[in-house]
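In: Let's see this in three dimensions:
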Amino acid sequence: MITSLLRQISAPDTAKQFAALAAGAPASAPLSLRLDLSVPPSDWLHLLPTGQPWWYRARPEHGEFRLGIGHALHVESAGSNRFAALDGAFAGFRRDWRRNGPALAFSGFAFADDNASPLPNALLAIPAILLECRDGACSVTLSTPAGRLVQALAEWPSWLAHTAPREMADLRPGRPQALADRAWMARVVAALRDIGSGRLDKVVLTRCRRVERDTPFAPAAILAALDVQQPGSVVYAYGNGRQTFLGATPERLVRKAGRQIHVDALAGTAWPGSPALADDKNRHEQSLVIRAVVDALAPWCDGLPQVGQPEEHPAGVLRHWRSRISGIGHADGSLFDLVRALHPTPAVGGFPSAAARDWLAAHDERRHGWYSGGFGLLTADGDGEFSVALRSALLDGNTAELQAGAGIVAGSDPQQELAETEAKLGTLLAALNPDRQIARSSRQA
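Out: This next block holds a predicted model:
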């Protein structure tokens, strides 16, 4: 497959088609050339690169897999205007974008606008090489600024020649967590006290677990495991050449297709051995999320957003309540306008949103990478979809920081909330340990 791909990228006709796109274009104008590939369907994980930034987004249940390698153009931002900055930059890219077919950009952002981590707080990038498989058909889209066309054609083959290893080994035995568990449950008690006093209705508290192995983690092996484990979720990743942020999320933040807007209201969790998903606590959590999403979305819609009936939504061994909310957006509203209006939903922050954010800041809530932020795919027409970045791990060499959260509302039981986060962490732990020996490590942790 690599040989066929390299031959197509290096073909004289590819250079000719690019020259036609570039004719008269400003040096900064993005050029994108889409080529159909006569190759079997693939998840592309064997082509994860070393030394280049990369993006991965898959919907395994739908046979949809995308891998972006390198950055043709990118922009970073942080602070209270981060979404507006990405929106403006992407509008500039789109204005001069020359392409012979569909072309895409990726984006990711952290939960808080001042989050400090190895990743940019907010990032948008047009990948230099985009490999796609959808509905059994595969393609490659090559992108570069017009002024770098000659250099790009020379660079791309070498990027595909250096791929990351896929070998994995067992996790090291975990360290005792009893003290950290008690501290986390004490935070739950503090949250319940403030909920009882009326300061807020819900707050989402997260737990972090650090795991190690003797050799560096292999993102390709972990993503392959997640594709199998959670085919109905969005499996996602971003790698910067050293760290990798990856996970599998069941929750859509927002999708925009023309003026059609679709949002998931997702809350409440059940797992084998847990209380029923239909209990009062889970239904109350779900109602708070629906209320907040409708209130946030309404100013951007013509008419009141429509709320679908709650349904059980599987995510591996976990199940959640999900209600689909839809609306007709204003003609002048952008995808980033909707992201700014909706993030953070009560599913990852709390309710009311401002009170929950203040509570989390006052209690030193820390979230790694882009956990509970967003991961998005955008079209050259300005449409696209963002998912909430859940069930995630931040990989750095032979260490991984896993994070999971639980929504605390009136009636929450600290021990049960701890068990919920354990169940969520378990989905990533299982993917990190390919030899199914995770049960032993979990007991030792």
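
In: can we go C-alpha only for contacts and neighbour counts from here?
Out: Fine.

In: Could you give the number of residues near the residue nearest to residue 213 when sequence neighbours are not counted?
Out: Once flanking residues are discounted, residue 213 sits nearest to residue 171: 4.6 Å by Cα to Cα, 6 or more residues apart in numbering. Counted with other Cα atoms under 10 Å, residues neighbouring residue 171 total 23.

In: Residue 215 is in contact with residue 171, correct?
Out: No: in this structure residue 171 lies outside contact range of residue 215 using Cα atoms under 8 Å: 9.5 Å.

In: Identify the residues contacting residue 12.
Out: With contact set as Cα atoms under 8 Å, 6 or more residues apart in numbering, residue 12 has no partners.

In: From residue 153, how far out is it?
Out: Distance, residue 12 to residue 153, using Cα to Cα, to the nearest Å: 11 Å.

In: Who are the contact partners of residue 218?
Out: 164, 165, 166, 167, 168.

In: Buried among the residues you listed? Make that a ChimeraX selection.
Out: Only the buried entries of these go into this ChimeraX selection, using 16 or more other Cα atoms under 10 Å:
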select :164,165,168
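
In: Using JSON lines, please lay out the contacts of residue 218 together with secondary structure.
Out: What follows is these, written out as JSON lines (DSSP: H, G, I helix; E, B strand; the rest coil):
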{"residue": "164", "secondary structure": "coil"}
{"residue": "165", "secondary structure": "coil"}
{"residue": "166", "secondary structure": "coil"}
{"residue": "167", "secondary structure": "coil"}
{"residue": "168", "secondary structure": "coil"}
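
In: what's the neighbour count on residue 60?
Out: 20.

In: number of nearby residues for the nearest residue to it once chain neighbours are set aside?
Out: Leaving aside its sequence neighbours, residue 60 sits nearest to residue 231 (Cα to Cα, 6+ apart; 4.8 Å). Residue 231 has 20 neighbours, counted by other Cα under 10 Å.

In: Next, the structure of the following sequence, for comparison with the previous one:
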Amino acid sequence: MNYKKIKLNLENPLSFWSHFSGEERFYWYDRQKEQLIIGAERLCAVKNQTNEYPYLFHTQSFFEGEMRAPWQNMGGETLAFKHYYVKTSHESLYLTCTEPVTIEPKKVLEVTHSLTQKEDDFEDWARLFNQIQESFKAGESQKIVASREIDFTSSQDFCIESILHKLSKNNPNCFIFAYQKGEKTFLGASPEVLVQKADDEILSYALAGTISKTEINAAERLLNDPKNQFEHHIVIDKIKAQLLKKTSQVTVEETGLMELKNVYHLRTLLHAKDHSTSLTEWGVHLHPTPALGGEPSDYALNFLRHHEHHERGLYAAPLGIIDGQGNGTLVVGIRSALIEGKTLRAYVGCGIVPYSDVRDEFNETKVKLKTILEAL
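Out: Here you go, the predicted model:
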């Protein structure tokens, strides 16, 4: 596929997003590489990775099989687009395989949304928490990651451009993403790399263990907390074991802290060498880590499918960018929300282990929810 390269430097890159209102489109901002990619107008779904397209946008559902409401026909594909806007530290380009369009510059919008929360869901959370604890007592699992779906309505349609602008401004250590199909938009600010590929270099994050930055001596407490260390090492051990199924060359760094706007996380980087496995194959192989599902994985997934009352859809599932050489990054779609018209469903979760406290874990999800609420 032949893509024309046109120099285009937009003061507000969201002008490109706005131009294709109503079209299928994605937004991807890698803060680590300072790389922004926007794709618009679906060209095709790609079954096998190819160098025919400059970038592919990949999404994978959390559970296998057909997604339930409100996620029907949303994601689970690897897509090429007709138009791309690419901005890095050294270039700013418009790529298109069809007739170029004229992008009119627009100013950055900052909209304050008036929100109404549907209902308090603590009783549902407590029910799920107690069911998880029963599974621990029965010796069926070590850890299960529970999630909440919190419904909000707005007095006006949600302004996606404003939300993306604020997510980018508020979350310097995160990957900012959005995917719009039809009337629905899934967006968020994820701190967690499931897998990153640079030729034969493979990287994955073990990211589990959380404390609010409002706590006294929060960083030190998190590094020395037995409950969070136990939860974190379940994730390290599983990712390492999964990497070793594909390659014998795996190294594990020392555990440290990841600082976000509202929380600290425990983070351990795992590296591997591999020549033969594609990025999307790695995504399928590693998903879900115990940071998103639980351990043992099969039991946790079956438990969540039957006991969580909402459909996860693309929440906590792999999504990201693949370039023409097959390199790229897949994050997990956390700190996220699904928007349709005046309705927003925010998704947050946390890992439950035998030492967990129901109210503490609920409060942790409330802190994580701030990522979305502060962008509204």
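
In: TM between them?
Out: The TM-score (TM-score structural alignment, normalised by the length of the second structure) is 0.91; 366 aligned residues with a Cα RMSD of 2.2 Å.

In: returning to what we had before: can you confirm the residue nearest to residue 60 of the first structure is in a strand?
Out: No: counting by three-state DSSP, residue 231 of the first structure is not part of a strand but coil.

In: mind checking what it lines up with in the second structure?
Out: Residue correspondence to the second structure (TM-score structural alignment): residue 231 of the first structure is matched to residue 172.

In: wait, doesn't that match sit right on residue 33?
Out: No: the pair residue 172 of the second structure / residue 33 is not scored as a contact, 11.5 Å apart, by Cα under 8 Å.

In: Going along the chain, name the helices of the second structure.
Out: 14-19, 122-137, 160-170, 218-223, 226-244, 279-286, 297-307, 358-373 (DSSP state H).

In: buried ones in the fourth one?
Out: Meaning helix 218-223 of the second structure. Residues of helix 218-223 of the second structure classed as buried by neighbour count (16+ other Cα under 10 Å): 219, 222, 223.

In: what would those residues look like in JSON lines with distance to residue 298 of the second structure?
Out: Formatted as JSON lines, these follow (distance: Cα to Cα, whole Å):
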{"residue": "219", "distance to residue 298 of the second structure": "33"}
{"residue": "222", "distance to residue 298 of the second structure": "29"}
{"residue": "223", "distance to residue 298 of the second structure": "29"}
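
In: what sits against the residue nearest to residue 60 of the first structure?
Out: 59, 60, 61.

In: about what we covered before: now do the match of residue 231 of the first structure against residue 331 of the second structure, distance only.
Out: 15 Å.

In: can you check residue 155 of the second structure too?
Out: In terms of Cα to Cα, residue 155 of the second structure sits 32 Å off from residue 331 of the second structure.

In: So for the two, which residue has more residues nearby?
Out: Neighbour totals were compared for residue 155 of the second structure and residue 331, and residue 331 leads with 27 against 11 (other Cα under 10 Å).

In: In the second structure, which residue is most central in space?
Out: residue 333 (1.9 Å; Cα atoms, centre = their mean).

In: Now that it has come up, it's in contact with residue 316, right?
Out: Yes: the pair formed by residue 333 of the second structure and residue 316 meets the contact definition of Cα under 8 Å, at 4.4 Å.

In: Counterpart of residue 309 of the first structure over in the second structure?
Out: By TM-score structural alignment, residue 309 of the first structure lines up with residue 254.

In: And residue 244 of the first structure, by the same measure?
Out: Alignment note (TM-score structural alignment): residue 244 of the first structure maps to residue 185 of the second structure.

In: who's in contact with that match?
Out: Shown in contact with residue 185 of the second structure (Cα under 8 Å, 6+ apart): 178, 179, 338, 339, 340.

In: what sits against the residue nearest to the last one when sequence neighbours are not counted?
Out: Read it as residue 340 of the second structure. Leaving aside its sequence neighbours, residue 340 of the second structure sits nearest to residue 184 (Cα to Cα, 6+ apart; 4.8 Å). Shown in contact with residue 184 of the second structure (Cα under 8 Å, 6+ apart): 338, 339, 340, 341.

In: and the gap between residue 413 of the first structure and residue 128 of the first structure?
Out: Taking Cα to Cα, one finds residue 413 of the first structure at 49 Å from residue 128 of the first structure.

In: Which of those two has more residues huddled nearby?
Out: For the pair residue 413 of the first structure and residue 128, the greater number of neighbours falls to residue 128 (24 against 16), based on other Cα under 10 Å.

In: and the equivalent of that one over in the second structure, what is it in contact with?
Out: Alignment note (TM-score structural alignment): residue 128 of the first structure maps to residue 82 of the second structure. Taking Cα under 8 Å, 6+ apart, we find residue 82 of the second structure in contact with 39, 40, 41, 42, 43, 96, 97, 98.

In: Residue 324 of the second structure versus residue 82 of the second structure, what's the distance?
Out: The gap separating residue 82 of the second structure from residue 324 of the second structure is 15 Å, by Cα to Cα.

In: coming back round to it: to which residue of the second structure is the residue nearest to residue 213 of the first structure aligned?
Out: Looks like residue 171 of the first structure aligns to residue 114 there (TM-score structural alignment).
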